[in-house]
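> Got a predicted model here, sequence first, then my questions.
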Amino acid sequence: MNMSTTNPSSFILVLFSITLVLALAIRSLRSKKPKGPLPPGPRGWPIIGNLFDMVMNRPIHLWIHRVMEDMQTEIACFRFARTHVFTITSSEIAREVLRENDEALADRAESYSINLISNGYKGVAFSSYGERWKLSKKVMVNKLMSPTTLNKALGDRTLEADNIVTYIFNLCRSGSMTVNVRDVALTYCHAVMMRMLFGQRHFDEAAEDGGLGPKEKEHMDAIYQALDFFFSFNVADYIPFLRGWNIGGEEAEVREAVHTINRCNDPIIHKRMQLWSQKGGKETEEDWLDILITLKDGQGRPLFTFDEIRAQCKDINVASIDNTMNNVEWTIAEMLNHPEILEKATNELDMVVGKDRFVQESDIPKLNYIKACSRESFRLHPANAFMPPHGAREDTTLAGYFVPKGSQIIVSRLGLGRNPKIWDEPNTFKPERHIDARDSVCLTLMEPDMRFVTFSTGRRGCAGIKIGTSMTIMLLARLLQGFKWTLPPGTSQVELTPAESNLFMAKPLLVSAKPRLAPGLYPKIQV
């Protein structure tokens, strides 16, 4: 899960070898002066702007936030070659991006990794704003994520919630001294995603212990590698003709990752499309893949091609893994360092659900403190420093500053969640801040005022807010209800250190677990 980064020495060699070419090319173009003032930003080099600083200051999100802090600004403009990149840490300006200027900023950036992941910009998450994108988004919202479809799959999600507690229960019975919370969360997330998308838990043979099989682990690792590359800042993203040069080797890595995802997904998609094309192949639509294949246009032809279905499947792969895993791991880590919070969350479960049955999705509306803990982890520990970049489709303004067409706008998850102008004691884990004076209100994970980010909003917003909430709270609640979590012997606190590439915990959370419910409540693994 380590992010690919550009090797500085390789970059410098390439940079100076192309500078003269760039200079001649750019001199042949008439430079357009901005139609208004740009936000403050660091001084850049001629032609390449801040590219050199970007490469020499890894991890980049720390450098960007340091520059903004030094300049005392909540909106900054960095220039990477000819691309203006606007970074935002203000909730007010974030609302401008996702509300007032939502349509003007509804495009996506183009990059080598996005092209590969989206099968040539054919998926919902990464394709350009336009009629085909609107159609795909409509299908995602009204078909795949409709209440009817999600309710139909409730049994599959409950089955995997049962499986995960039994998986841990079996680890405890086997004498395992510690449980890897990240492994547990990934097992659950991948299994739910597979059942919802493909109607099966495994690609090939089931793992005997209820965990991930070799092919599932390979698939999941490839998804994370592709995600890491997508969220990194790569030189070729801003100098398009360098794409394919494999500077520093990162492009070869993302090619391999996407190839692995396709190698796992494609046989299922091909087989299912062939099944539906045969007369009487299937009686009903049983999963998301069935829906994508069977949708028809006005002339009765398939609405999506194989390439488009392939892209949609990869969109679901990359969108359904990181948030839940990261949130649950950080939440349990914070709770172990704050035993009073862990006790309060467990007491809520005992009061709302009891100890004679496992928590169900229908209980989630009543679990306000559990949701407050999850919200606090989203605020303090997002999976990545920035939201996916928005692209300016036309000249516009933000906070009174000029935004040229073609600019990229990245809202900082980290900057919003830890902004001292928004939050009191921003670096302290305090779930109670989310439920003050709201005890009678059903708390949600959404944050419409953009004071922090759970799921993105607006035209480019996450279509799977409901399923994302259900997966996150269900997993967290099942783990807290089913087991007593303690630090391993000889450990006094969890080291709360984020990774440099993404913002996951730098080391997987290893803790001791003991069943806290009657042994007969833990079901057998069902595959």
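Noted; the coordinates are in hand. Nothing here was measured: the structure is a model prediction, and the numbers come from that model.
> From here on, just use CA atoms for contacts and neighbour counts.
Noted.
> what's around the residue nearest to residue 35 when sequence neighbours are not counted, how many residues?
Across the structure, with C-alpha to C-alpha, 6 or more residues apart in numbering as the measure, the residue nearest residue 35 apart from its sequence neighbours is residue 402 (6.7 Å). Using other C-alpha atoms under 10 Å, residue 402 has 16 other residues around it.
> any idea how far residue 153 is from residue 402?
Going from residue 402 to residue 153 by C-alpha to C-alpha, to the nearest Å gives 46 Å.
> Kindly report the same for residue 514.
Looking at residue 514 against residue 153, where the rule is C-alpha to C-alpha, the gap reads 30 Å.
> Residue 118 - nearest residue in space that isn't next to it in sequence?
Computed as C-alpha to C-alpha, 6+ apart, the closest residue to residue 118 that is not its neighbour in sequence is residue 311, at 4.9 Å.
> got the contact list for the one you found?
117, 118, 119, 122, 123 (C-alpha atoms under 8 Å, 6 or more residues apart in numbering).
> Helices - which of the residues you listed land there?
residue 117 (DSSP state H).
> Sort out which residues of stretch 468-478 are buried, please.
Under the neighbour-count criterion of 16 or more other C-alpha atoms under 10 Å, stretch 468-478 has 468, 469, 470, 471, 472, 473, 474, 475, 476, 477, 478 buried.
> okay, pairing it with this:
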Amino acid sequence: MNMNVSYPSSFTLVFSITLVLALAIRFLIPKKSKGQLPPGPGGWPIIGNLFQMIMNRPAHQWIHRVMEAMETEIACFRFAGVHVIIVTSSEIAREVLREKDKALADRAEAYSIKLVSHGYNGVSFSSYGERWKLAKKVMVTKLLSSATLNKTIGDRTVEADNIVTYVYNICQSVSVTKLVNVRDVALTYSHAVMMRMLFGQRHFDKPDKDGGLGPKEKEHMDAIFRALDCLFGFTIADYLPFLRGWNVEGEEKDVREAVDIINRCNDPIIRERMHLWREKGGKATEEDWLDILITQKDDQGMYLFTFEEIRAQCKDVNVATIDNTMNTVEWTIGEMLNHPEILEKATKELNTVVGKERLIQESDIPQLNYIKACCRESFRLHPPNAFLPPHGAREDTTLAGYFVPKGSQILVSRPGLGRNPKTWEKPDEFKPERHFVDRSRDPVDVTLMEPDMGFVVFGTGRRGCAGPKLGTTMIVMLLARLLQGFEWTLPPGASQVELIAANTNLFMAKPLIASAKPRLATGLYPKIQV
């Protein structure tokens, strides 16, 4: 959804009506603070900064401009009765995600979040409590355990093979250079891996003959991204609950349509599999994540999860496994095309570690330090979204010495951390070499984790990412396979890649188109396995 639009006069009318209603709604009047709030821009009575947010789309850019002008790394914006606290420093981010982790372990309530999570079920968006703890435990110890990831390595390898052959098919022959949509390639791989891990199948319907996504998979993937855009938007109804369901800004219609599409794709598989396991005796073994979710039982032998909880957890997987991989690989290749010396170093590393006689495997990843450094640098400069999912204050607390009222939403800024000049020298430059030296110790092996919160790869703490190992594997495998299998150059007539982020999210504004030419022997490109 494009958030950078001009609103018609009818919108002004709706807002005026909203303002009148807001004045009459007692709960919108903020309670007297028990301490000094973080600094923030001046606002209107009752509605605070809500009107400023609406008139300065996209809101995340306006928020960062305000904080830069105020020269602060923590700021409080009041949207009606909700205090939204933004953090742009690694020190305060560590306080949010570690020291005050339990006090800030809730999630925000919003129309889009409620729809996507089927009433705040699942792991990503539900409130902190016993059911959430149970779902998170199953996610970490069952779905994403080392045993499960080792068991499913074959599925991921098949898709790593498939994506190389998909690009090879586009190239058609070793002597012809063809234009490749890098975003399409990354999404094809990400979606296929997610489908195999979750449902044990690559396609909902018929496979595409060239190795790409079929029509239903493309529809499914597009719906996931539409839902993601809504989850990270700033809308009036997020802060004025009595407007939820009115579709004031058009976003609610978008998220309803997106969720309906995802349900049409996911639900038949979930229902059929639940019937198989719970009424027909199941299969010999649990073969994928859906099997694991359906078969979990408590101490009394009762099934742990309802249909609604399972479909919510499937959507968690849908939205968590696609955007990071696509975004990181696309930006990294784009940066490499603008910095040929970096592309050359990455290719030399692959030649040294793996060679050209076989395809890279997951077991090679620990040795690919330069490629991992390139991925880290892309995460630092080009995160997929402006903020981590909001953390909700379960109780009154403090951050950086400021008072944080119960019910506040705390947003950690991803570009705020990654481009903070207090943390990073020349923060706007793409320099993978900066990640070879730990900032406080000696040279170390490169990983995608960032314990000091100098930037954010995977969320940490109680509400953090449950699968950083899988996320790392998918990102590094895709990038390494594409660099090993093909010579990448700028399209004919282009002098550089236009490295501009979109407004709604921080994906590359235009899909990256690049020239690719196979660089391995023909026999190393396997056949598509569906």
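Done, it's in. Computed from a predicted model, the values in this text were never measured in an experiment.
> of the contacts of residue 311 of structure 1, which stay in contact in structure 2?
The subset of the contacts of residue 311 of structure 1 whose aligned counterparts are also in contact in structure 2, taking both residues aligned by TM-score structural alignment, their matches' C-alpha atoms under 8 Å, comprises 117, 118, 119, 122, 123.
> Double-check the first one against residue 259; I have them as touching.
What that stands for is residue 117 of structure 1. No. Here residue 117 of structure 1 lies out of contact with residue 259, judged by C-alpha atoms under 8 Å, at a distance of 9.4 Å.
> Neighbour count for those two, which is higher?
The residue with more neighbours, out of residue 117 of structure 1 and residue 259 and counting by other C-alpha under 10 Å, is residue 117; that gives 30 against 16.
> So that one versus residue 278 of structure 1, what's the distance?
Distance of residue 117 of structure 1 to residue 278 of structure 1, given as C-alpha to C-alpha: 30 Å.
> just residue 252 of structure 1 next, same as before
If you go by C-alpha to C-alpha, the gap between residue 252 of structure 1 and residue 278 of structure 1 works out to 38 Å.
> out of these two, which sits in the more crowded spot?
Using other C-alpha under 10 Å as the criterion, residue 252 of structure 1 and residue 278 rank with residue 252 on top: 13 against 9.
> mind checking the SS state of the equivalent of the more buried one over in structure 2?
Structural alignment places residue 252 of structure 1 opposite residue 253 in structure 2 (criterion: TM-score structural alignment). Assigned by DSSP: H, G, I helix; E, B strand; the rest coil, the conformation of residue 253 of structure 2 is helix.
> Residue 253 of structure 2 contacts residue 246, correct?
No. Applying C-alpha under 8 Å, one finds residue 253 of structure 2 not in contact with residue 246, separated by 9.3 Å.
> one step back: in contact with the residue nearest to residue 35 of structure 1, which residues?
Contact criterion C-alpha under 8 Å, 6+ apart gives 34, 35, 36, 37, 38, 39, 395, 396 as the residues in contact with residue 402 of structure 1.
> Can you pick out the ones from those residues that are in strands?
Secondary structure assignment (DSSP state E) places residue 396 from the contacts of residue 402 of structure 1 within strands.
> Contacts for stretch 58-78 of structure 2 next, please.
By C-alpha under 8 Å, 6+ apart, the list of residues contacting stretch 58-78 of structure 2 reads 3-4, 37-41, 43, 47-50, 53, 56, 83-89, 92, 234, 386, 416, 503-504.
> Quick check: helices, which of these are part of them?
When DSSP H is applied, those are split such that 50, 53, 92, 416 fall in helices.
> rewinding a little: which of the contacts of residue 311 of structure 1 sits closest to residue 292 of structure 1?
Distances from residue 292 of structure 1 to those, taken as C-alpha to C-alpha, are shortest for residue 123 (12.1 Å).
> my read: the closest one touches residue 312, true?
Yes. Under the criterion of C-alpha under 8 Å, residue 123 of structure 1 is in contact with residue 312, at a separation of 5.0 Å.
> These two - which one has more neighbours?
residue 123 (27 against 24).
> Pull out the buried members of the contacts of stretch 58-78 of structure 2.
With neighbours counted by 16+ other C-alpha under 10 Å, those contain buried members at 3, 37-40, 43, 47-50, 53, 83-89, 92, 234, 386, 416, 503-504.
> gap between the residue nearest to residue 35 of structure 1 and residue 39 of structure 1?
Residue 402 of structure 1 sits at a distance of 8 Å from residue 39 of structure 1 (criterion: C-alpha to C-alpha).
> what's the answer for residue 81 of structure 1, then?
17 Å.
> And for residue 74 of structure 1?
Applying C-alpha to C-alpha, one obtains 9 Å for the distance of residue 74 of structure 1 from residue 39 of structure 1.
> what's next to the helix or strand where residue 340 of structure 1 lies, contact-wise?
With elements taken from DSSP states H and E, the one containing residue 340 of structure 1 is helix 339-352. With contact meaning C-alpha under 8 Å, 6+ apart, helix 339-352 of structure 1 is reached by 332, 335, 336, 359, 363, 366, 367, 369, 370, 477, 480, 481.
> do that again at 10 Å, thanks
331-336, 353-356, 358-359, 363-364, 366-373, 429-432, 477-486 (C-alpha atoms under 10 Å, 6 or more residues apart in numbering).
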